[in-house]
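In: what would the 3D arrangement of this be:
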Amino acid sequence: MGSYRFLLSRRWLLFGVVVILLSTFAWWLGEWQFGRLDEKKSSNSVVRTNENLPPAPVAEVLSPDQDVDPADEWRRVEATGTYDVDHTVVVRYRSNDDGAPGVQVVVPLVTDEGLSLAVDRGFLATDARSLAGIEVPPAPTGEVTVVGWVRVDGTGASTAVDLEPDGLSTRAISSDRIAQAVGRPFYDGFVDVETENGEPASGLAAHDLPDLGNGPHFFYGLQWWFFGVLALFGFGYLAYDERRRGPRGERQRPTRNPRPDRPDRPVKEKKVRQTNVRREFQRR
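Out: Predicted coordinates for the structure are as follows:
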């Protein structure tokens, strides 16, 4: 056996740096996954708490000039008013849990306080490519009491509200963008309807509550850490192997017996067949 002085060579130093970088990156990815797991647990705790609270008046939870507190998302609120069906907003390019295409139907609810509340009444399965091919189930007329789950507004360019010949449409719900299109003040955030006058929204699929599972983050974190440890173990094994047997490119290959008629051409060693049959009874 030799020494480990070869580890000071340029080849092994570069190899070691690469292994350390890969192991560090794998460790960081594992930490990131476990951080995601902590965030998921914290979010699930908020949702569980809010789901079990009784509905609160909408003015106690939402405000027209303040963003929705993340701790209030999925809190149930109650509001009474009249649906403004003339300003119905269709949210395009949606799908349900089965992957069926469709749209979300958002209708402003004008409350007695004069503020409007964006109410997502539910999912409508449709293959229509334009608003002209969408027949939206009618919202209740007259005064209606809505109970629903508080949601945080979407962000980005997808929240832009487009005015089409057949109505308003968007790709993500933002009460600020809807307020600009309608020309009235709105509560910040929106509501996924649970009931209208004590009944589910007619003709529309109800919203699903969020999944409260922890997801795959724990196992993903363990996998990344395993990859980091595996890289270090592989480096150590290769170093031990080179110390014991020398560099791979300089190792002497085992010799073979040459053939008598072709001394320049090596032949493989003949393997001895292992058997319990006596020699005189063996097949020649």
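In: please count neighbours and contacts with C-alpha atoms only from this point.
Out: Noted.
In: after whatever helix or strand residue 16 lives in, next one along is what?
Out: Assigning secondary structure by DSSP states H and E places residue 16 in helix 10-51. Next helix or strand after helix 10-51 toward the C-terminus (DSSP H and E): strand 56-57.
In: can you give me the strands for the stretch 101-250 of the chain?
Out: For the stretch 101-250 of the chain, the strands defined by DSSP state E, counting those that start in this stretch occupy 101-111, 116-125, 143-151, 162-164, 167-170, 186-196.
In: tell me the contacts of residue 203?
Out: 124, 137 (CA atoms under 8 Å, 6 or more residues apart in numbering).
In: for the closest residue to residue 232 other than its chain neighbours, which residues are in contact?
Out: Nearest residue to residue 232, sequence neighbours excluded (CA to CA, 6 or more residues apart in numbering): residue 19, at 6.7 Å. Going by CA under 8 Å, 6+ apart, residue 19 touches 231-232, 235.
In: one more, please, to line up against the first structure:
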Amino acid sequence: MYRFVLTRQWVCLTLIALVLIPVMIKLGFWQFHRHEHRVAQNELIAANLRAKPVPVTEVTSPGHRVPRADFWRTVTATGTYDTAHEVVVRMRTSADDKVGFHVVTPLVLADGRVVLVNRGWVPGGDDPRAYPPVPAAPTGEVTVTGRLKADETSGGSGIKDRKGLPDRQVMLINSAQQAESLGRPVLGGYLELDRTAASDGGPETIPEPDHDSIGPHMAYAVQWWLFTGAVPAGWLVLVRREKREREEAAAAGEAAGPGSGADREPATA
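Out: Next comes the predicted model:
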């Protein structure tokens, strides 16, 4: 009674179902791993933000590649701002998604080394190719507190490092690039100025990264796995419906019988 599942139509339908099941299982695990990654990242951010601030020179040095374990680590630095070599980073957004610039000012430490400080966001001026209006950095020796970030690269950020930009404008915050223009050793990575440490009237500081939301990935994983269970269940429902329809059609044919009026030839005069 189930021989119809061997027909071409049903074989194709069954093969499609067999392909969908592992694909949906894999998609579910993909979303589950994204959920795990988000949870681990939130824990890392929260732990590094809560950690006691340490001098930036204890966690990075010239040419140092900041490891993931040190991302968002709270650090301090004492020195003098070198505003003559300040640059702005193009195409950066504010907390309310307005497009403008990040202001990166070198901070010269007592030993002559430099750490890049992202002082925050400013809007662009009337001329997009001109250096935007930037609030002046504090003068004299200052101590700043911020979050340690890794050097930006095109591969890691997805931002194309364009050439031929206007003077003192860049696309990426990169210590190696700035070391070339400064002619000084620059500590790897950069310091993102903390809101509590920013001076009034300065650039709009960058808020802390979100470390409370876990996103919808776990819900998506469960959804894909439910879809996985729905495929064989749906196939079974279709099989049973097909069987019932075939039985009803066979029963109707038997009820009509070979001698029914429907099978007789019309009478001739």
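In: the residue nearest to residue 232 of the first structure -> the second structure?
Out: Under the alignment (TM-score structural alignment), residue 19 of the first structure pairs with residue 17 in the second structure.
In: give the aligned equivalent of residue 89 of the second structure in the first structure.
Out: Per TM-score structural alignment, residue 89 of the second structure is aligned with residue 91.
In: ok, residues contacting the helix or strand harbouring that match?
Out: Assigned by DSSP H and E, residue 91 of the first structure belongs to strand 89-95. The contact list for strand 89-95 of the first structure (CA under 8 Å, 6+ apart) reads 101-107, 125, 131, 167-173.
In: of all the strands of the stretch 101-250 of the first structure, which one comes closest to residue 214 of the first structure?
Out: strand 143-151 (20.6 Å; CA to CA).
In: so where in the second structure does the closest one end up aligned?
Out: Counting by TM-score structural alignment, strand 143-151 of the first structure corresponds to residues 141-149.
In: how far out from the middle of the chain is that stretch?
Out: 26 Å (CA atoms, centre = their mean, to the nearest Å).
In: report the buried residues of that stretch.
Out: 144-149 (16 or more other CA atoms under 10 Å).
In: repeat for stretch 19-27 of the second structure
Out: Using 16+ other CA under 10 Å as the test for burial, stretch 19-27 of the second structure gives 20-21, 24-27.
In: picking up where we left off before, of the contacts of strand 89-95 of the first structure, just the buried ones, PyMOL syntax please.
Out: Buried residues within those, by 16+ other CA under 10 Å, are selected in PyMOL with:
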select buried, resi 101+102+103+104+105+106+107+125+131+168+169+170+171+172+173
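In: what is the nearest of the contacts of strand 89-95 of the first structure to residue 184 of the first structure?
Out: So of the contacts of strand 89-95 of the first structure, ranked by how close each gets to residue 184 of the first structure (CA to CA), first place is residue 107, at 13.4 Å.
In: from residue 31 of the first structure, how far off is the closest one?
Out: 43 Å (CA to CA, to the nearest Å).
In: can you pull the contacts of the alignment partner in the first structure of residue 48 of the second structure?
Out: Using TM-score structural alignment, the equivalent of residue 48 of the second structure in the first structure is residue 50. Residues near residue 50 of the first structure by CA under 8 Å, 6+ apart: 72-76.
In: want to try TSV for the residues you listed, with distance to residue 65 of the first structure, secondary structure and neighbour count as columns?
Out: Output for the contacts of residue 50 of the first structure, formatted as TSV (distance: CA to CA, whole Å; DSSP: H, G, I helix; E, B strand; the rest coil; neighbours: other CA atoms under 10 Å):
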residue	distance to residue 65 of the first structure	secondary structure	neighbour count
72	16	helix	18
73	17	coil	21
74	20	coil	22
75	19	coil	24
76	20	strand	25
